[in-house]
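[1] sharing a model prediction with you, sequence too.
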Amino acid sequence: MPTSSTDHDRPIPIAQRGAVVMTRRTTDSPPIALPPDARSAPSRRLGLIAVIVTFGGLLFGYDTGVVNGALDPLTADLGLTPFTEGIVVSNLVFGAAFGAVVGGVLSDRYGRRHNILLLSLVFMVGTLGCVLAPSWQVLALFRFILGLAVGGASATVPVYLAEVAPVERRGGIVTRNELMIVVGQFSAFVVNAIIFSAWNDVAGIWRVMLLVAVLPAIVLFFGMLRLPESPRWLVARGREDEALAVLLQVRSPERAHAEMAEVHRLAEEERNAKTAGTVDLGVRWVRVLILIGAGLGICQQFTGINSVMYYGTQLLGDAGFSANSAIIANTLNGAFSVIGVAVGLSVMNKIKRRTMLLGGFALTTTFHLLVGLSALLMPEGDAKAWFVLAFVVLFVFSMQSTIGPLVWLILSEMFPLKIRSLAIGISIFVLWIANALVALGFPPIVEAVGISNAFFAFAVFGALAITFIATCVPETKDRSLEELESDFRARYA
């Protein structure tokens, strides 16, 4: 599950709510005292803002997950082959890779709110184009357009949330988007199961499954019309009065005026830090660090998590479930994905990053082997189908509670401020491309070598990932950006 990173060049809370908040910076700036973020009407408005904005994450999840249950009727209707199935599914992910890059640029230039409004319209156009597509080629084109919106949302929604939230609540508010993504996928699986169970004999029923995504896109559009722009973006554009007006909507007056100085400081640091470009790739330690970031993205996607999230219904059908049973059983993958992310977010700050990441890959690799062995050695029948389902669900839970959120967190923590935009941009682009390659290649590979060998291949990638993490990936928990940069300069000078 491609998700989005938090913005760790912003203040990190080191005091609890209820007293004056001191912020510890990852740069040399002195601490800044802020009044407490008291629960109030502005605080409740911030909660409403978070609900509306994270509909972008919900759409991200729904649009990546809906094809899972829609693929069988879609294949029968449009005459897809395993190769064209891969094209239709992966085109959204290829679009997302470019959408993340373009979305970040547009967000910086025209504003976070403006970009989310535009994305909601692209979600509508892409969805309606898919619903009305007369051929797989047209469907693939509009899936690419839909992917631009998905990628743009992945780059813009977390940034908006991080910039509008108070420092001591930022982590909880930003991670709501991560949760909404998997809730969106789970919702897609449930909607597919309900629609398919009730009307599986209706021609073109897959179009109804896709059409449901228009509803949250409409909510997002009309909701964003009533929401403010990011105060940090407004300050960066010299629109001081507007920025203060926004803060007064979501903070107490005392807190809003106090935060203006902090917003000024952050905007100035960002302007001074944005000096990195392609010339920095000539520095060896920078190249190595970016390669590690890209490698983490590849490792995350080559767990094969999205082969399950995109093709889980077909996978369970190949394992022995009937079409109707497979689409219902697939909802367990969505449910345990949501549970896994919730568990991961609750424990990740209590365990070292590398330890948790290595444990996650050890678990997912084990379940890859168990899925492969079940598919290879067990006789055809209900027992085989249920064993494959159980091990796939455990794989999804293990992945989403460890590797999924951790890779994004490490990417947000490991890059010095000067190269952060460049490094994270490259890493996330590579992550999306790896995601697309898995989506494109999984159907023809399963047809050619079977479920067992496909999951044995994922197990091999898992073993390689464990080696890569153990030898190359730095520990980032409780370490400043300056410490990490110093280590890399010394090691790869």
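    The structure has been received and is ready for your questions.
[2] use CA for all of it now, contacts and neighbours both
    OK.
[3] helices or strands up against the helix ranked longest in the chain?
    Scanning the chain for the helix with the most residues, using DSSP state H, yields helix 420-472. With contacts defined as 3 or more C-alpha pairs under 8 Å, 6 or more residues apart in numbering; DSSP states H and E, helix 420-472 has these neighbours: helix 82-110, helix 284-301, helix 305-319, helix 353-377, helix 404-414.
[4] one more time with 7 Å
    Secondary-structure packing of helix 420-472 (3 or more C-alpha pairs under 7 Å, 6 or more residues apart in numbering; DSSP states H and E): helix 82-110, helix 284-301, helix 305-319, helix 353-377.
[5] can you pull the buried residues of the longest one?
    Read that as helix 82-110. Neighbour-count burial for helix 82-110 flags 82, 84-107 (criterion: 16 or more other C-alpha atoms under 10 Å).
[6] the structure to be compared is supplied as follows:
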Amino acid sequence: MQKKAIFLIIYNLYISKGGKLNLNTQHKSFLFKVILISTFGGLLFGYDTGVINGALPYMSEELGLTPFTEGLVASSLLFGAAIGAVFGGQLADYIGRRKNIVYLALLFFISTVGCTLAPNVTIMVISRFLLGLAVGGASVTVPSYLAEMAPAEGRGRMVTQNELMIVSGQLLAFVFNAILGNAMGDHPHVWRYMLVIAALPAIFLFFGMLKMPESPRWLVSKRKNDAALSVLRKVRDENQAQVELNEIKEAFAKEKETKKATFKEMIAIPWVRRILFLGIGTAVVMQITGVNSIMYYGTEILKDAGFETKVALIANIANGVISVVATLVGIWFLGKVGRRPMLITGLAGTTTAHLLIGIFSLTLEGSAALPYIVLTLTVTFLAFMQGAIAPVTWLMISEMFPTRFRGIGMGIAVFCLWIVNSLIGLMFPVLLATVGLSITFFVFVVLGLLAITFVSKYLPETKGLTLEQLEHQFRTYDKRGAQEGLNKKAVR
């Protein structure tokens, strides 16, 4: 009884706040277990992308990494994630969401052990690439599983728990890096201990998901309607379960009648082509802020500014804390503020932070105050990034594509996001080593100004519009543009 009471309290605090859910204690406690276990995929996503931040300085010494191979070690995970994101959804459609997460947990464990035991750069890069496949697969499969298990009233909050777990995983990575770096900094294999910790949540995810049910929507797609109803009864009352099963069956029947969208078709239709341009542009805007240069190389940046490695590891925890807090604030702001002003404000904040880092690292080089100024500015940067840019980006990418093109459109946009992310991860340490801290951040200032220009000139406001109204807006904009072109020709 005590366990059920705890599950109910936490579920009400984090999920049902802001909307009444017609669920009993048993349903809520089971949904909490679903969230807790499945979002360990998000925790692993965060930990594995954040742990390199502290492990890299120690790894570089033992494996003899150059600035380029440092970038290769960090970015190989991101290249893998790009591929994992593209094929992860297709595999989940084929074998099921639950089973796919189980296999991803196994891949997380095997690749983590591979990274931990890597004797050289080649094995490390291969293992990190495999780890990236798991990260990319989890980035699309876990939110899908949560969305399909959640009641309609709590779907938004339930799915956003995965984003919260990602930044929490990064924070945990920074904390363990600081503890191990300061307690065992003189040990030659300290970085291996940092990496192997990720094996524990992978084991929890594997065995936990074995006890979880399959998504009811996937079961209906495989004509296992009785099994789907059985799952729905675990998370809904009897009437809701039956009504939702009928809705899923009707929706699936309509989907089967609809011709599958193709990339060629997206390019051929002008208004859809414009949406694809905006989707890719929005994804690229998020990455050229340089957010992951701080999440992956924060310790290196603070060392370059003047901190010793052990102090930099502790100071870097502040970046993890602000990411978690700002994500919570950003989720709250999404319902209060328009997408465009939120995104432009966030970009203005991150670009200003980059500009100040560049100026102070140039004018105060060698000063005792510089590392503390840089730390303050990286924390400020992440407050704008995680509180405004990140939540808006993922939301806009998911809502701007019309239903028929949403799967393929989001797949292309997210693939581009990961590719740009990996290129920045590859080139950042090279830039840092060749042109220095100040010039590197001035480059991000230029990219930030380009991002603000793109959002101001091209990105429409989507808040307050239904998906159908958005589609109508894009269609009519295309017609207006065509008519204006004909008018110009007539004048000539």
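    Cool, got the structure. Remember, predicted model here, so these are calculated numbers, not experimental data.
[7] related to what we said a few turns ago, how about the helix or strand following the longest helix of structure 1, which residues of structure 2 does it hit?
    As assigned by DSSP states H and E, the chain's next helix or strand after helix 420-472 of structure 1 is helix 481-491. Counting by TM-score structural alignment, helix 481-491 of structure 1 pairs with residues 467-477 of structure 2.
[8] so how far does that stretch sit from its counterpart in structure 1?
    Following the fit onto structure 1, the mean deviation recorded for stretch 467-477 of structure 2 is 2.4 Å by mean C-alpha distance after the TM-score superposition for structure 1.
[9] and that stretch, how far from the chain's centre?
    With C-alpha atoms, centre = their mean, to the nearest Å as the basis, stretch 467-477 of structure 2 stands 27 Å off its chain's centre.
[10] check which residues of that stretch are buried.
    By neighbour count with 16+ other C-alpha under 10 Å, stretch 467-477 of structure 2 contains the buried residues 470-471, 474.
[11] what residues does it touch?
    The contact list for stretch 467-477 of structure 2 (C-alpha atoms under 7 Å, 6 or more residues apart in numbering) reads 271, 399-400, 402, 462.
[12] looking at those residues, which is nearest L232 of structure 2?
    E399 (26.2 Å; C-alpha to C-alpha).
[13] report the outermost residue of structure 1 with respect to its centre.
    For structure 1, the largest distance from the centre (C-alpha atoms, centre = their mean) belongs to P379, which lies 37.5 Å off.
[14] so that one is in which element?
    P379 of structure 1 belongs to no helix or strand when assigned by DSSP H and E.
[15] what is the burial count for L44 of structure 2?
    29 (other C-alpha atoms under 10 Å).
[16] the one 5 residues further on too?
    Using other C-alpha under 10 Å, T49 of structure 2 is surrounded by 25 other residues.
[17] cool, and E242 of structure 1?
    Neighbours of E242 of structure 1 (other C-alpha under 10 Å): 16.
[18] any idea how far I194 of structure 1 is from the equivalent of Q242 of structure 2 over in structure 1?
    Superposed on structure 1 with TM-score structural alignment, Q242 of structure 2 falls opposite H257. H257 of structure 1 is 50 Å from I194 of structure 1, where distance means C-alpha to C-alpha, to the nearest Å.
[19] go on, M124 of structure 1?
    Counting by C-alpha to C-alpha, the gap from M124 of structure 1 to I194 of structure 1 is 23 Å.
[20] can you give me the helices for the stretch 1-150 of structure 1?
    Assigned by DSSP state H, counting those that start in this stretch, the stretch 1-150 of structure 1 shows helices spanning 41-53, 55-78, 82-110, 112-131, 136-164.
[21] for the match of Q242 of structure 2, which non-adjacent residue is closest in space?
    Of all residues not flanking H257 of structure 1 in the chain, L244 sits nearest, at 7.1 Å (C-alpha to C-alpha, 6 or more residues apart in numbering).
[22] what about the one you found, neighbour count?
    A count of nearby residues for L244 of structure 1, using other C-alpha under 10 Å, gives 21.
[23] residue in structure 2 paired with it?
    So, by TM-score structural alignment, L244 of structure 1 is matched to L229.
[24] just Q185 of structure 1 next, same as before
    Counting by TM-score structural alignment, the partner of Q185 of structure 1 is Q170.
[25] its match: which element?
    helix 155-183.
[26] if we can go back for a sec, would you turn the helices and strands packed on helix 420-472 of structure 1 into CSV with distance to A329 of structure 1?
    Output for these, formatted as CSV (distance: least, C-alpha to C-alpha, whole Å):
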stretch, distance to A329 of structure 1
helix 82-110, 21
helix 284-301, 23
helix 305-319, 8
helix 353-377, 16
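[27] those helices: which one's closest to V219 of structure 1?
    helix 82-110 (20.1 Å).
[28] okay, the angle between that closest one and helix 136-164?
    40 degrees (axes from the mean of the first three to the mean of the last three C-alpha atoms, to 10 degrees).
[29] tell me the counterpart residues of helix 82-110 of structure 1 in structure 2, please.
    Taking TM-score structural alignment, helix 82-110 of structure 1 hits residues 67-95 over in structure 2.
[30] what's the average distance of the helix or strand just after the helix holding Q170 of structure 2 to structure 1?
    Sequence order places helix 190-196 as the next helix or strand after helix 155-183 of structure 2, per DSSP H and E. Between helix 190-196 of structure 2 and the aligned residues of structure 1, the post-superposition mean distance stands at 0.5 Å (mean C-alpha distance after the TM-score superposition for structure 1).
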